[in-house]
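*Asks:* Structure for the following, please:
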Amino acid sequence: MNDKMVKALINKIWITRKCRINTSERLILTNRIAQIFTNYYSIVILSISIWSLYSSSESNHLSFISVIASLFLLVGSIGVNSLNYKERIVNLRSCYIKLDGLLTDLEILQHQLSRLSNEESIKKFERISDNYNAILESVENHSSYDYLKFKITQKEYRHWFDYLKLYLLKFLFVILILLLTIIPFSPIIIIYGGI
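*Replies:* Predicted coordinates:
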């Protein structure tokens, strides 16, 4: 048993922990955005329904739009709820807290290496490694986006191409948010804009 093996596992667990934190933060943001859009679409549908009450000439179009939008909202709400964001966030938080405990155990082992027999140090190392694998199996893996986000915060891992990929993904996310914001109004614009 040598110090290099312990350092390698420390590094591996540390990277995994940071990526799982990124995953948890991403899911928190996604959950908030999903809640905001659910409320936003509910307000838009309610507004269209109220508008259709006072707009007798276009009432059929507005009622139709309202029904279609309500169906989309229902399907979207069911889809968002099936993703179990809150449960996944709690599981990821538990995971990175456990990984933090393993890091502490490994650092203690690293300081004890010179005093422990080779057999004792191997036994402790294998126990920590087995615990690490069990923790990984107990929760979902992080995404490549979460690892990419980790890489750009670490000097020894980052590359200019990683910045490009990350900011391209963020740009696409902003475009998606803008489209989701505009979509409820597109039928109204088409009907009343004469397109």
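
*Asks:* alpha carbons only for contacts and neighbour counts from here, please
*Replies:* Noted.

*Asks:* residue furthest from the geometric center of the protein?
*Replies:* With distances taken from the mean C-alpha point of the chain and given as CA atoms, centre = their mean, the most distant residue is Ser57, at 45.4 Å.

*Asks:* check contacts around Tyr157.
*Replies:* For Tyr157, the contacting residues are Lys151, by CA atoms under 8 Å, 6 or more residues apart in numbering.

*Asks:* Tell me how many other residues crowd Lys151.
*Replies:* A count of nearby residues for Lys151, using other CA atoms under 10 Å, gives 19.

*Asks:* if I pick it, what's in contact with it?
*Replies:* When the contact criterion is CA under 8 Å, 6+ apart, the partners of Lys151 are Tyr157, Arg158, Asp162.

*Asks:* Packing partners of whatever helix or strand Ile78 lives in?
*Replies:* Using DSSP states H and E, the element containing Ile78 is helix 59-82. The helices and strands touching helix 59-82, judged by 3 or more CA pairs under 8 Å, 6 or more residues apart in numbering; DSSP states H and E, are helix 3-54, helix 186-193.

*Asks:* Which among those helices is found nearest to Glu137?
*Replies:* Taking CA to CA, helix 3-54 is the member of the helices and strands packed on helix 59-82 nearest to Glu137, at 12.6 Å.

*Asks:* compare with the first, here's sequence two:
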Amino acid sequence: MNEIKIKALKGRIWITAKTRMQAEKRYRLYDVVSHIYLCLLSFLAICLGVFSEYIHQDFPLSEVSIVVSVFIFGASIIVFGFSFGESAVLQRECYLRLQKAEGEDEVEYEKLHNIYCDINSSYPNHSTADYEFFIVERTFWHKKSIEYYSYDGKIVLIDWNWQILLSVIGRSAFFLAIMILPPVTFIAVFMIFRN
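*Replies:* Model (predicted):
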């Protein structure tokens, strides 16, 4: 019975580690995208000043420049506050410790369970989105199964479903919209008011 419980716990540890890997990827993506976005906004602010003579006189250039500058300032503070890079490092440390715990041989259930709980309580949690992205990536895109033992010794199969897939697609579409909509809007307004 103890061996079945250890297999079940190791399955949970494996799933948690894989989900933490997904969380690390998400935070690294947020870190890179936020830095690129802030650089592009700074470039935009510079372009407003440099190419001001090519902009129609009716365009409220000084007001737009102030709004862009304040937006850059606010976004910089928010990005700094979220600490995406630091969060990615913490998720990486967590999954490396989880992998080490999963790989331990001849360990008692109680000890392994305590290690698992200690690791999880030492790091910030991943989101449901990370778990869903892991399921979709592994089962839908890569066509691999996710199996682990339950505590009663049965094999549990985790697979994607339409709710999870639509959730992942919705989150991805929202992320893309947030990234694409402001520059497209600005370019459209700029094209309307150019000479």
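
*Asks:* hang on, the earlier thing: and the next element down the chain from the helix holding Ile78 of the first structure?
*Replies:* Along the chain past helix 59-82 of the first structure, the next helix or strand (assigned with DSSP H and E) turns out to be helix 85-112.

*Asks:* Return the angle between stretch directions for that following helix and helix 3-54.
*Replies:* For the pair helix 85-112 of the first structure and helix 3-54, the angle between their directions (axes from the mean of the first three to the mean of the last three CA atoms, to 10 degrees) equals 170 degrees.

*Asks:* on contacts alone, who are the packing partners of helix 85-112 of the first structure?
*Replies:* With contacts defined as 3+ CA pairs under 8 Å, 6+ apart, the secondary structure elements packing on helix 85-112 of the first structure are helix 3-54, helix 118-138.

*Asks:* circling back to that earlier point, what's the most buried one of the helices and strands packed on helix 59-82 of the first structure?
*Replies:* Taking mean count of other CA atoms under 10 Å as the contact definition, the stretch among these with the greatest mean neighbour count is helix 3-54, which reaches a mean of 17.

*Asks:* and that helix, what does it pack onto?
*Replies:* Using 3+ CA pairs under 8 Å, 6+ apart as the contact test, the elements touching helix 3-54 of the first structure are helix 59-82, helix 85-112, helix 118-138, helix 144-151.

*Asks:* same thing but 7 Å
*Replies:* Using 3 or more CA pairs under 7 Å, 6 or more residues apart in numbering; DSSP states H and E as the contact test, the elements touching helix 3-54 of the first structure are helix 59-82, helix 85-112, helix 144-151.

*Asks:* Identify each buried residue in the second one, please.
*Replies:* Buried residues in helix 85-112 of the first structure, counting neighbours by 16 or more other CA atoms under 10 Å, are found at 85, 88-89, 91-93, 95-96, 98-100, 102-103, 106, 109-110.

*Asks:* And Arg194 of the second structure, how close does it get to Ser42 of the second structure?
*Replies:* Taken as CA to CA, to the nearest Å, the spacing of Arg194 of the second structure relative to Ser42 of the second structure amounts to 20 Å.

*Asks:* and what of Cys117 of the second structure?
*Replies:* Cys117 of the second structure sits 44 Å away from Ser42 of the second structure, going by CA to CA.

*Asks:* do the same with Leu181 of the second structure
*Replies:* From Leu181 of the second structure over to Ser42 of the second structure (counting by CA to CA), the distance is 17 Å.

*Asks:* Pull the residues that contact stretch 97-116 of the second structure.
*Replies:* Defining contact as CA atoms under 7 Å, 6 or more residues apart in numbering, one finds that stretch 97-116 of the second structure is touched by Asn2, Lys5, Ile6, Lys10, Ile13, Trp14, Ala17.
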